[in-house]
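> Provided below are the primary sequence and the corresponding predicted coordinates.
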Amino acid sequence: MTSPDVRNTEPDRTLLRPGVRLVIAGTVGRERAPSRYYAGVGNRFWELLHGSGLVPERLGPDDAVRLPALGLGLTDLVIERVARAGHEPEMVVHRQPFDRAIEGTAPRVVAFVSKTAATWYARGAGERVPRGYGEPGWTVAGRPAFVLPGPSGANNGMPLPLRMALWADLADFLATT
């Protein structure tokens, strides 16, 4: 894999403010047009966010802009498919701008909203790929990381009560960090 590049992340896909206690990070392809956060059919993000106790009320995609006032930030790790002459395209993780955004925000915890997102970050940072959920034992820009099960409909094979319990583990972790 190529080393991470230093281009900026997509600012219209970021809801970060200095002082938030938690940043929740997913992944986005550079070529994907920005859209509302976690608005896809079958996506349980907003239900998990509330049910875990991370926010005091049930919100939805149109309420995303309220999250920084509740101490939460949303952003994405940008991943790009890069073609090289004579080689198969490879995926490039844009980790450095992501790390700078986390440094500027200074949350207590950075939670990856799927093992896929955490794996991409770990590979780009030279860290051990997470084997499960919870704290992977490495940091993002000096902040403890946490791995959540994905909220998308594609992850509906994992029962909702189990996903909810794992998201509640994040709330507990955040309370003790």
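Good, I have the coordinates. Numbering: from 1, shown residues only.
> C-alpha from now on. contacts and neighbour counts both.
Fine.
> buried sites along the longest helix seen in the chain?
Among all segments of the chain classified by DSSP state H, the helix with the greatest residue count is helix 160-176. Of the residues in helix 160-176, 163, 164, 166, 167, 168, 169, 170, 171, 174 count as buried by neighbour count, 16 or more other CA atoms under 10 Å.
> over to stretch 109-116?
Buried residues in stretch 109-116, defined by neighbour count with 16+ other CA under 10 Å: 109, 110, 111, 112, 113, 114, 115, 116.
> what separates that stretch from the chain centre, distance-wise?
Offset of stretch 109-116 from its chain centre (CA atoms, centre = their mean, to the nearest Å): 4 Å.
> what does it rub up against?
Stretch 109-116 has contacts (CA atoms under 8 Å, 6 or more residues apart in numbering) with 21-26, 118, 130, 132-133, 140, 143-151, 170, 174, 177.
> included below, for side-by-side comparison, is a second structure:
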Amino acid sequence: MPDVIGDGLRVLFCGINPGLMSAETGHHFARPGNRFWPALHQSGFTPRQLQPVEQQELLTYRLGITNVVDRPSAKAAELTRAEFVAGGENLVKKVLDVQPEWLAVLGVTAYRDAFGERTAAVGKQDRTIGATQVWILPNPSGLNAHYTLPKLAAAFAELRLAAGN
């Protein structure tokens, strides 16, 4: 799954791993029930709701997308702890190379597993990667019943405000 990444990013969003539909289409957050694209728009990051096929347009807003683990799966629960740890190490290298202002990991459990921080919670983290600040957002999957779309958009908006937009 190719990253949507470039120089001068304000926020690099980091999903857990590609779902099967995303892997098939080559577009991040491609499953219709995923709420990433609506939350991104409703939070004010984008002036309209982009479709997964328009993911490269994110770069015009100084936004990007990557994943912790590259391997596609039907559910994140299929991934091993070793994959998360290796993915976290690769993510650190990627962030140090691209140097976004913010890294936003979409899923607190993925963040905990990748970085070994068992008590991490949604929101701004003390950790930085080089000069990049780190924020945890809720997982936008439709399976995450703890967050309705309005609550998810509000969480994204907190990051948008912290990122200076």
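Sure thing, it's come through. A quick note: this is a predicted structure, and the numbers were derived from the prediction, not measured.
> could I get the TM-score for this pair?
Once superposed, chain against chain, the TM-score is 0.80 (TM-score structural alignment, normalised by the length of the second structure); 152 aligned residues with a CA RMSD of 2.5 Å.
> related to what we said a few turns ago, among the buried residues of stretch 109-116 of the first structure, which are in strands?
Among these, the members falling in strands (DSSP state E) are 109, 110, 111, 112.
> measure the last one to residue 82 of the first structure for me?
Remark: distance between residue 112 of the first structure and residue 82 of the first structure (CA to CA, to the nearest Å) = 23 Å.
> and residue 92 of the first structure, by the same measure?
To residue 82 of the first structure, residue 92 of the first structure is 7 Å away according to CA to CA.
> nearest residue to the aligned partner of residue 135 of the first structure in the second structure other than its sequence neighbours?
In the second structure, residue 135 of the first structure lines up with residue 124, judged by TM-score structural alignment. For residue 124 of the second structure, ignoring the flanking residues on the chain, the nearest one in space by CA to CA, 6 or more residues apart in numbering is residue 135 at 4.3 Å.
> touching, the one you found and residue 123? I think so.
Yes - under the criterion of CA atoms under 8 Å, residue 135 of the second structure makes contact with residue 123 at 5.3 Å.
> residue contacts, the counterpart of residue 51 of the first structure in the second structure?
Counting by TM-score structural alignment, residue 51 of the first structure lines up with residue 42 in the second structure. Going by CA under 8 Å, 6+ apart, residue 42 of the second structure touches 49, 153.
> what ranges do the helices span in the first structure?
Using DSSP H, helices in the first structure cover 45-51, 95-105, 115-125, 160-176.
> would a markdown table of the ones you listed with distance to residue 17 of the first structure be doable?
Below are the helices of the first structure laid out as a markdown table (distance: least, CA to CA, whole Å):
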| stretch | distance to residue 17 of the first structure |
| --- | --- |
| helix 45-51 | 19 |
| helix 95-105 | 6 |
| helix 115-125 | 21 |
| helix 160-176 | 18 |
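> buried set for the longest strand seen in the first structure?
Using DSSP E, we find that the single longest strand of the first structure is strand 72-82. Buried residues in strand 72-82 of the first structure, defined by neighbour count with 16+ other CA under 10 Å: 72, 73, 74, 75, 76, 77, 78, 79, 80.
> hmm, back to that, mutual contacts of residue 135 and residue 123 of the second structure, please.
Common neighbours of residue 135 of the second structure and residue 123, counting by CA under 8 Å, 6+ apart, are residue 159.
> neighbour count for the two, which is higher?
Neighbour comparison, residue 135 of the second structure and residue 123: the larger count goes to residue 135, with 26 against 18 (by other CA atoms under 10 Å).
> show me what contacts the more buried one?
Residues in contact with residue 135 of the second structure (CA under 8 Å, 6+ apart) are 102, 103, 104, 105, 122, 123, 124, 125, 159.
> redo that, cut-off 6 Å
Going by CA atoms under 6 Å, 6 or more residues apart in numbering, residue 135 of the second structure touches 104, 123, 124, 125.
> ok, the second one - contacts?
Contacts here follow CA under 6 Å, 6+ apart; on that basis residue 123 of the second structure touches 135, 136.
> on that earlier part again, measure the match of residue 135 of the first structure to residue 20 of the second structure for me?
30 Å.
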